[in-house]
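**Student:** here is my input; please provide its structure:
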Amino acid sequence: MPPSDRSRDPALSNHQSPITNHPTRTALRVALVAGEASGDLLGAGLIEQLRARHPGAEFAGVGGDAMRAVGLDAWHDASELAVMGLSEVLRHLPRLLRLRRGLRKRLLDWRPDVFIGIDAPDFNLGLERTLKRHGIRTVHYVSPSIWAWRQGRAAKIGRSADLVLCLFPMEPAIYARHGVDARFVGHPLAELVALDPDRAAARAALQLDAAAPVLAVLPGSRLGEIARLGEVFLDAAARVAAELPGLQIVVPAANAGCRAALQALLAGPRFAALDVHLLDGQARTAMVASDVVLLASGTATLEALLAKRPMVVGYRIAPSTAFLVRLLKLMKVDRFSLPNVLAGRTIAPELMQEDCTPGNLAAAVLHWFRDPAAVAALDPVYRDLHLQLRRGASSAAADAVDKLALPALPGPSP
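**Tutor:** From the prediction side, this is the model:
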């Protein structure tokens, strides 16, 4: 079988050298696919670190402005993959399938030494599985939340990826139970956020009264989350304001759609008397400026931890989904917010589903305002967790990719 045909034989061993089409090439060739803004930043950091090790390396695939700025030959823009919500995914599914088919063919023709799928598991894992069958080494960067949901997915992910790069320290052990190579590389956000955030500067940037109490309210970055949580969170904030004269409430909106939805809620007579500062983005600044954060479960809870602010975490999912989760026992942890999972104990009150009521949320928020000793006790815990996550993620990820990809090269990299 000639090399060009052999490279496309799906029966090839998963570990066969992926460079049969390029027997004389010595420069590292890396393909990456990132599907949203956070993945674009991860990809940019990784490209910078790999290029420092391999100045002649080639990088191509799917990314955004940050990855292009550091040298990615972008065959498609990351925005083409940024689709959220079931109805939106279904509407775009034919286009996404066409894009993945075309990308798969182009990648098999280009023959990278390693393919790195950055997050976007629904798109990337299938692509990784095909490329792995064709002898191309594959990496999945950012593990899905297997620590919380369906840990058996780890084995499936291992069938797609030769290596999984994890942002959290509890994840590799789960993969190890399924025989999957996974490495904790740290979280890039831990590098970006200062160990001692400047509250006074954040309040000045948002034009807030430096002496008055501040509550940050983040009901989610998606319209569905705002529909389920927006009114509940604002009602809780109103109850807190009734107990704390002069309370300033900052509400960051993730995008124009979220801002419009929040404005519609705030236009109601129940919230007319509140001192609300509706922001365009600036979620991290809002958290740093605050005394307490009320927020939906998700990545924002990690940002609140890094901002060193006490928080109350609430969440609601559709009742039918909640019923199935409980019936099938899909949730494998007692705690669902990242600060509590990382700490191994409850450091942030969690109010889920039926417990996520305005009264419960307000009582938990008021506890933080009224107990400064409890707030002070959080600081060393937050700093320790911050330092655990501050591992030089991009450099650590590049080291792991290097070890996987370099055996594919027939000679030394330049």
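**Student:** please count neighbours and contacts with C-alpha atoms only from this point.
**Tutor:** Fine.
**Student:** burial of Ala373, as a residue count?
**Tutor:** The tally of other residues near Ala373 (other C-alpha atoms under 10 Å) stands at 9.
**Student:** now do the contacts for Tyr141.
**Tutor:** Contact analysis of Tyr141 by C-alpha atoms under 8 Å, 6 or more residues apart in numbering lists 116-119, 164-166.
**Student:** out of those, which sit inside strands?
**Tutor:** Judged by DSSP state E, the subset of the contacts of Tyr141 located in strands is 116-118, 164-166.
**Student:** which one among these gets closest to Arg259?
**Tutor:** Ile118 (28.3 Å; C-alpha to C-alpha).
**Student:** from Leu274, how far out is the closest one?
**Tutor:** Using C-alpha to C-alpha, to the nearest Å, Ile118 is found at 41 Å from Leu274.
**Student:** before we compare anything, build this one as well:
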Amino acid sequence: MEFRKDAPLIALIAGEASGDILGAGLMKSLQSRYPRARFIGVGGSEMAAAGLDSLFPMEKLSVMGITEVLSHLPELLRLRKQLIRFLLDHQPDVVIGIDSPDFTLPIARRLHDRGLKTVHYVSPSVWAWRQGRIKGIKKSIDLMLCLLPFEARFYEEHQVPVAFVGHPLADRVPLNTDTSAARGALGLGNDDTLVAVLPGSRGGEVAQLMPVFLEAMVALNAKRPALRFVIPAANTARREQIETLLQQAPDLPVTVVDGESRTVMSAADVILMASGTATLEGLLVAKPMVVGYRVGKVTYAIASRLVKSEFVSLPNLLCREAMVPELIQNDLTCDAIVSEVTRWLDNPDQAQALVSRFQAVHEQLRGGASEKAAEAVSQLLER
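**Tutor:** The predicted structure follows:
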């Protein structure tokens, strides 16, 4: 099929809110190259506002967790079949799956086998665990768009066409963090020493991490009575869960706020947090942190056999060395947390060295991810 350069038909598939934001940014950058481009597929309100004609509401795909996915599986499989048939009928010039790899990559495989050009935007964590998936990815796509540089290196090593585009979040977060403005926004004092505590956004994470985080907060408070703690609750359910646990330490000087996790991190002297994507925000606001994680014993036994990565936190992966302490599974103890938080508080020079290193990574991730992604897609289209 010949490329319709005057009015390309571009298909995009996003399955959750973060993908909807990425998709809308990419569509706007593609529109500046191809003003008469038409967009079809599946997306949310952001992509619809940018001009996507969505086959069905994106919310139908937004299921999290294994048990939720299992109960929705027949519907997900039906939607996937419907979408494949729709795209084969319309023969778009390119199909771009955005994140949600368990849904989008099997679609890409079917369409790629039928001769359509396929792109995947946001690499799954294939570099870290279940590396065997790379073989299937290689057969499914013409191009991988990566947000992080170490991901691109992994694909290059496996001869998969890849473009490193940077992270949109790096463009949205200012290069210099205004700590006092963040404290002002939260109504917190400028002279206080603040520890931000982020026990995760999912109920299971908070259940695993918050008890040991709380134990460490009590111990830190005993050593340093002037210390203040701030916890951003991801949603109402997490707030209730956190406040119930905090009843065990009624005298602790702690403030719980709704959302505002980036503002809370910006206000802090040190962050104690769950491993996950929030650690990237911790790096972007250039704060010293202690990263903890713990899962069930069976999950850990399985995962530790599959994981191939030296580090788990994004700051260490991006700096390619141990910049922040990682306390994983049995290493996550009250004593270890107290020791590492105290080390940051007692060594401002070390904390300052971390800031300049994190700002250098921030610079590397900046620079218009949507624009770079659109450039890579247009090169594929015009090949």
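**Student:** report the TM-score for the pair.
**Tutor:** Remark: TM-score between the superposed chains equals 0.96 [TM-score structural alignment, normalised by the length of structure 2]; 383 aligned residues with a C-alpha RMSD of 1.6 Å.
**Student:** coming back round to it: more neighbours: Ile118 and Leu274 of structure 1, which one.
**Tutor:** Counted by other C-alpha under 10 Å, Ile118 of structure 1 and Leu274 do not tie: Ile118 has more neighbours, with 27 against 17.
**Student:** if I line the two up, what does that one land on in structure 2?
**Tutor:** By TM-score structural alignment, Ile118 of structure 1 lines up with Ile98 in structure 2.
**Student:** quick one: residues contacting its match.
**Tutor:** 12-15, 19, 22-23, 104, 120-122.
**Student:** repeat the analysis, applying 10 Å as the threshold.
**Tutor:** Ile98 of structure 2 is in contact with 12-16, 18-20, 22-23, 43, 104-105, 119-123, 145, counting by C-alpha atoms under 10 Å, 6 or more residues apart in numbering.
**Student:** and for Ile107 of structure 2?
**Tutor:** Counting by C-alpha under 10 Å, 6+ apart, Ile107 of structure 2 touches 13, 80-81, 83-84, 87, 95, 97, 101, 118, 140.
**Student:** is it located within a strand, as I assumed?
**Tutor:** No - counting by DSSP: H, G, I helix; E, B strand; the rest coil, Ile107 of structure 2 falls outside a strand, being helix.
**Student:** that one maps to what in structure 1?
**Tutor:** Under TM-score structural alignment, Ile107 of structure 2 pairs with Leu127 in structure 1.
**Student:** swap in Met289 of structure 2?
**Tutor:** Going residue by residue (TM-score structural alignment), Met289 of structure 2 aligns to Met311.
**Student:** check Gly23 of structure 2 too.
**Tutor:** By TM-score structural alignment, Gly23 of structure 2 lines up with Gly43.
**Student:** what about the closest residue to its match other than its chain neighbours, distance to Asp334 of structure 1?
**Tutor:** In space, and not counting its chain neighbours, Gly43 of structure 1 is closest to Met67: 6.1 Å by C-alpha to C-alpha, 6 or more residues apart in numbering. Going from Met67 of structure 1 to Asp334 of structure 1 by C-alpha to C-alpha gives 38 Å.
**Student:** more neighbours, these two?
**Tutor:** More crowded of Met67 of structure 1 and Asp334, by other C-alpha under 10 Å: Met67, with 29 against 11.
**Student:** the helix or strand where that one lies vs structure 2 - mean distance after superposition?
**Tutor:** Taking DSSP states H and E as the definition, one finds Met67 of structure 1 inside helix 65-69. Its aligned residues in structure 2 lie a mean 1.8 Å from helix 65-69 of structure 1 after superposition (mean C-alpha distance after the TM-score superposition for structure 1).
**Student:** map Ala360 of structure 2 across to structure 1 for me.
**Tutor:** Counting by TM-score structural alignment, Ala360 of structure 2 lines up with Asp384 in structure 1.
**Student:** ugh, wrong one, I meant Asn347 of structure 2
**Tutor:** Matched to structure 1 by TM-score structural alignment, Asn347 of structure 2 sits across from Asp371.
**Student:** A helix includes Asp196 of structure 1, no?
**Tutor:** No - with three-state DSSP as the criterion, Asp196 of structure 1 is located in coil rather than a helix.
**Student:** can you pull the contacts of it?
**Tutor:** 288, 306-308, 379, 383.
**Student:** and the longest helix belonging to structure 2, what other elements does it pack with?
**Tutor:** Secondary structure assigned by DSSP state H gives helix 66-90 as the longest helix of structure 2. For helix 66-90 of structure 2, the packing partners by 3 or more C-alpha pairs under 10 Å, 6 or more residues apart in numbering; DSSP states H and E come out as strand 9-14, strand 38-42, helix 101-113.
**Student:** give the buried residues for the longest one.
**Tutor:** Buried positions in helix 101-113 of structure 2, judged by neighbour count with 16 or more other C-alpha atoms under 10 Å: 101, 103-112.
**Student:** stretch 255-270 of structure 2 now?
**Tutor:** Here stretch 255-270 of structure 2 shows 256-257, 259-270 as buried, counting by 16+ other C-alpha under 10 Å.
**Student:** these in strands, which ones?
**Tutor:** Among the buried residues of stretch 255-270 of structure 2, DSSP E puts 256-257, 270 in strands.
**Student:** what is the nearest of those residues to Lys223 of structure 2?
**Tutor:** Val270 (15.9 Å).
**Student:** surely Val185 of structure 1 touches Cys166?
**Tutor:** Yes - between Val185 of structure 1 and Cys166 there is a contact at 6.0 Å, judged by C-alpha atoms under 10 Å.
**Student:** which residues do these two both contact?
**Tutor:** What both Val185 of structure 1 and Cys166 touch, as defined by C-alpha under 10 Å, 6+ apart, is the set 141-142, 393, 397.
**Student:** residue in structure 2 matching Ala261 of structure 1?
**Tutor:** Matched to structure 2 by TM-score structural alignment, Ala261 of structure 1 sits across from Gln241.
**Student:** helix or strand for that match, which one?
**Tutor:** helix 236-246.
**Student:** could you do Ala362 of structure 1 as well?
**Tutor:** helix 358-370.
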